[in-house]
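Colleague: I would like to see how this sequence folds:
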Amino acid sequence: MATIEECRAALERLSDSMAAAKGAAGRAAALDRSLSCHLTDLDMSLLGRLRARRVDVAETVPGPPPRKAQIRLATTSDDLVAMIDGELHFAKAWASGRVKVEAPLRDLLRLRGLL
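Modeller: Down below sits the predicted model:
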């Protein structure tokens, strides 16, 4: 099981990748949306924003997110790190139920360029 610090570090690596993204990935990274990531195995949530080609985590709270973000992700800590590190393909994880994503359809279509 990955720690909350390892999950935050993985999101930093994702931010670094988004900053350098071009094409569809670059357009997806340019979204400005509230974001929550519930780490089901840790029962912790990371809350923040996707903006300016970065994932800015503002707070970590116990349990599920206390408020509804525009983009909501739920997965295990290990799966989050594996997806960001390229060891687990997002589509495969989503199809098997290992990751759940809730967002407006238009955002989902744009975000697939990041994944």
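Colleague: CA atoms for contacts and neighbours, from now on please.
Modeller: Noted.
Colleague: which residues are in contact with Asp32?
Modeller: Counting by CA atoms under 8 Å, 6 or more residues apart in numbering, Asp32 makes contact with Arg49, Leu50, Arg51, Ala52.
Colleague: looking at those, which are in strands?
Modeller: Arg49, Leu50, Arg51 (DSSP state E).
Colleague: one more to put side by side:
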Amino acid sequence: MASVDECRQALDELARRLEANANAGALVNLDRTLACRITDLGTAFHGRLSNGRLLGLEDGDDPKAKIALSTTSDDLIALIQGRLDLPRALANRRVSISASPFDLLKLRKLL
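Modeller: From the prediction side, this is the model:
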């Protein structure tokens, strides 16, 4: 099981990668609050997806987040490191994403 700090570092890495691809992400008109819930650690992070960027990443949950991702700490790290395929993880219920159908389509373009 990964630690809270390792999960935070992985999400920071994701934010850096999205920032590096911000030009491509700007084509995706998505401005939504995001919560990432780590089920095995009982913790969460929240921020905002805006124009292909992950902004204002902070500790704690946002129960009103428009997009919520739930997974274990190890699966979160594997996803961000590219060792776990998101569609396969969703199909195997290792990851769940709660969002509107339109937001899911836009997210797919970002990832």
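Colleague: in TSV: the ones in strands among the contacts of Asp32 of the first structure, plus distance to Arg27 of the first structure and neighbour count.
Modeller: Shown next, in TSV, are those (distance: CA to CA, whole Å; neighbours: other CA atoms under 10 Å):
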residue	distance to Arg27 of the first structure	neighbour count
Arg49	16	20
Leu50	12	21
Arg51	11	16
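Colleague: which residues touch the residue of the first structure most remote from its centre?
Modeller: Distance from the C-alpha centroid of the first structure peaks at Gly23, with 19.5 Å (CA atoms, centre = their mean). Contact analysis of Gly23 of the first structure by CA under 8 Å, 6+ apart lists nothing.
Colleague: separation between it and Leu88 of the first structure?
Modeller: 22 Å (CA to CA, to the nearest Å).
Colleague: contacting residues for the nearest residue to Asp59 of the second structure once chain neighbours are set aside?
Modeller: Distances taken as CA to CA, 6 or more residues apart in numbering put Phe45 closest to Asp59 of the second structure, at 4.5 Å, once the chain neighbours are dropped. The contact partners of Phe45 of the second structure, taken as CA under 8 Å, 6+ apart, are Arg8, Ala35, Cys36, Arg37, Leu57, Glu58, Asp59, Gly60, Asp61, Asp62.
Colleague: hmm, try it at 7 Å
Modeller: Ala35, Cys36, Arg37, Leu57, Glu58, Asp59, Gly60, Asp61 (CA atoms under 7 Å, 6 or more residues apart in numbering).
Colleague: what are the ranges of the strands in the second structure?
Modeller: All strands of the second structure, identified by DSSP E, fall at 31-38, 43-50, 53-59, 67-71, 95-98.
Colleague: where does the shortest one end up in the first structure?
Modeller: On the first structure, the counterpart of strand 95-98 of the second structure by TM-score structural alignment is residues 99-102.
Colleague: okay, now the aligned partner of Asp78 of the first structure in the second structure: neighbour count?
Modeller: With TM-score structural alignment as the criterion, Asp78 of the first structure lines up with Asp74 in the second structure. Asp74 of the second structure is flanked by 15 other residues according to other CA atoms under 10 Å.
Colleague: quick check, Asp74 of the second structure in contact with Ala2.
Modeller: Yes. Counting by CA atoms under 7 Å, Asp74 of the second structure touches Ala2, with 5.6 Å between them.
Colleague: returning to that earlier point: a markdown table for the strands of the second structure, including distance to Lys109 of the second structure?
Modeller: Shown next, in a markdown table, are those (distance: least, CA to CA, whole Å):
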| stretch | distance to Lys109 of the second structure |
| --- | --- |
| strand 31-38 | 14 |
| strand 43-50 | 13 |
| strand 53-59 | 13 |
| strand 67-71 | 15 |
| strand 95-98 | 15 |
